[in-house]
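**Q** Sequence plus the predicted model coming up.
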Amino acid sequence: MHATAIVLGDRCVLVAGLSGSGKTALALALVEKFRAAGRFARLVSDDQVFLSVHHGRLLCHAPAVIAGLAEVRGVGPVPVEHEAAAAVDLLVRLVPASEVERLPGQDSELILGCMTQRLLLAEREIAAAIPTILVRLGITLFA
């Protein structure tokens, strides 16, 4: 799948979107926000993610050739700490702003036979996306 996957605490977020939509920038910003709050966060895979199903859960891992690399726009691939695999809790689809509802209800998407919670967010709007993702995951960084 053309996506970026990250682990935030004990949750995994799969960020999908077209090339240039901000998948990597959003993922790295979320990882940095978690780490700044003293919480565990790591990349699983950037830009391409292999998906499989195990015991009814959607799993993701990086293709071997890009494991541990994140592409920083204007710099290229850079090494980053990463997790080998994770079970997906939330799919974030980055779409044009005109496709995002202001007050969407709960949404899900079937991937490889697994119903996965889904959130449509405007592409390249990182600052607005972060709190929405945290709320959807039920995560509070500063309590």
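**A** The structure has been received and is ready for your questions.
**Q** For the rest of this, base every contact and every neighbour count on C-alpha atoms.
**A** Fine.
**Q** so where's the longest strand in this structure?
**A** In the chain, assigned by DSSP state E, the strand with the most residues is strand 114-122.
**Q** Run through who's touching the very next helix or strand once past it.
**A** Counting by DSSP states H and E, the next helix or strand C-terminal to strand 114-122 is helix 126-137. Helix 126-137 has contacts (C-alpha atoms under 8 Å, 6 or more residues apart in numbering) with 11, 22, 25-26, 29-30, 90, 92, 119, 121-122, 140.
**Q** Go again with 6 Å.
**A** L26 (C-alpha atoms under 6 Å, 6 or more residues apart in numbering).
**Q** Included below, for side-by-side comparison, is a second structure:
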Amino acid sequence: MSGLHQFTAVSVKGRGLLIEGAPGSGKSSLALALIDRGAMLVGDDGVSLAALNGRLLAGPAPATEGLLEVRNVGLVPMPYVDSAAIALVIALDPEAPRFIEAAEERDVLGLRLPLVRLWPGNAVLALRAELALERYGIG
């Protein structure tokens, strides 16, 4: 895969979820909560991205493959998948709108992907991310 990017990614029931946000916004914490709910880690705070056959594929960065940063604990080994086709981009954004009618779009490596902004710091953030994936994710 080509191109290392500062995202966190997980695979939820075989569908890739790319999480973006400012440093300290909760990307790794959301990934941990999703993993607790059955998701698999793809990569944390750095993923390899490649466009292939009209899909965006994410894979782990070699330096942090299989590791998730758990705040106040450290780097923790996690089961992971080698790649996932991204179905949705989640942006952790304290200015996220309360309601949306449709997903926004994000251009990543020339591919247009649905994007949903979620307000970080909520006990049900992982559930909201899963619902957004079900409702707005592709494939």
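**A** All right, it came through fine. Since the model is a prediction, treat every value here as computed from it, not as a measurement.
**Q** Need the TM-score from the superposition.
**A** In this superposition the chains share a TM-score of 0.87, using TM-score structural alignment, normalised by the length of the second structure; 130 aligned residues with a C-alpha RMSD of 1.4 Å.
**Q** quick check: angle from the longest strand of the first structure to helix 126-137?
**A** 150 degrees (axes from the mean of the first three to the mean of the last three C-alpha atoms, to 10 degrees).
**Q** buried set for strand 114-122 of the first structure?
**A** For strand 114-122 of the first structure, the neighbour count (16 or more other C-alpha atoms under 10 Å) marks 114, 116-122 as buried.
**Q** V100 of the first structure -> the second structure?
**A** Counting by TM-score structural alignment, V100 of the first structure corresponds to A96 in the second structure.
**Q** Contact partners for its match?
**A** 117-119.
**Q** Doesn't it belong to a helix?
**A** No: applying DSSP: H, G, I helix; E, B strand; the rest coil, one finds A96 of the second structure to be coil, outside a helix.
**Q** how far away is it from A123 of the second structure?
**A** 16 Å (C-alpha to C-alpha, to the nearest Å).
**Q** Same check on F7 of the second structure?
**A** F7 of the second structure sits 21 Å away from A123 of the second structure, taking C-alpha to C-alpha as the criterion.
**Q** more neighbours, those two?
**A** F7 (22 against 10; other C-alpha atoms under 10 Å).
**Q** wait, doesn't that one sit right on G43?
**A** No: F7 of the second structure is not in contact with G43 according to C-alpha atoms under 6 Å; the separation is 7.9 Å.
**Q** Roughly how far does the counterpart of V124 of the second structure in the first structure sit from L121 of the first structure?
**A** Correspondence of V124 of the second structure to the first structure, assessed by TM-score structural alignment: A128. Taking C-alpha to C-alpha as the measure, A128 of the first structure falls 9 Å from L121 of the first structure.
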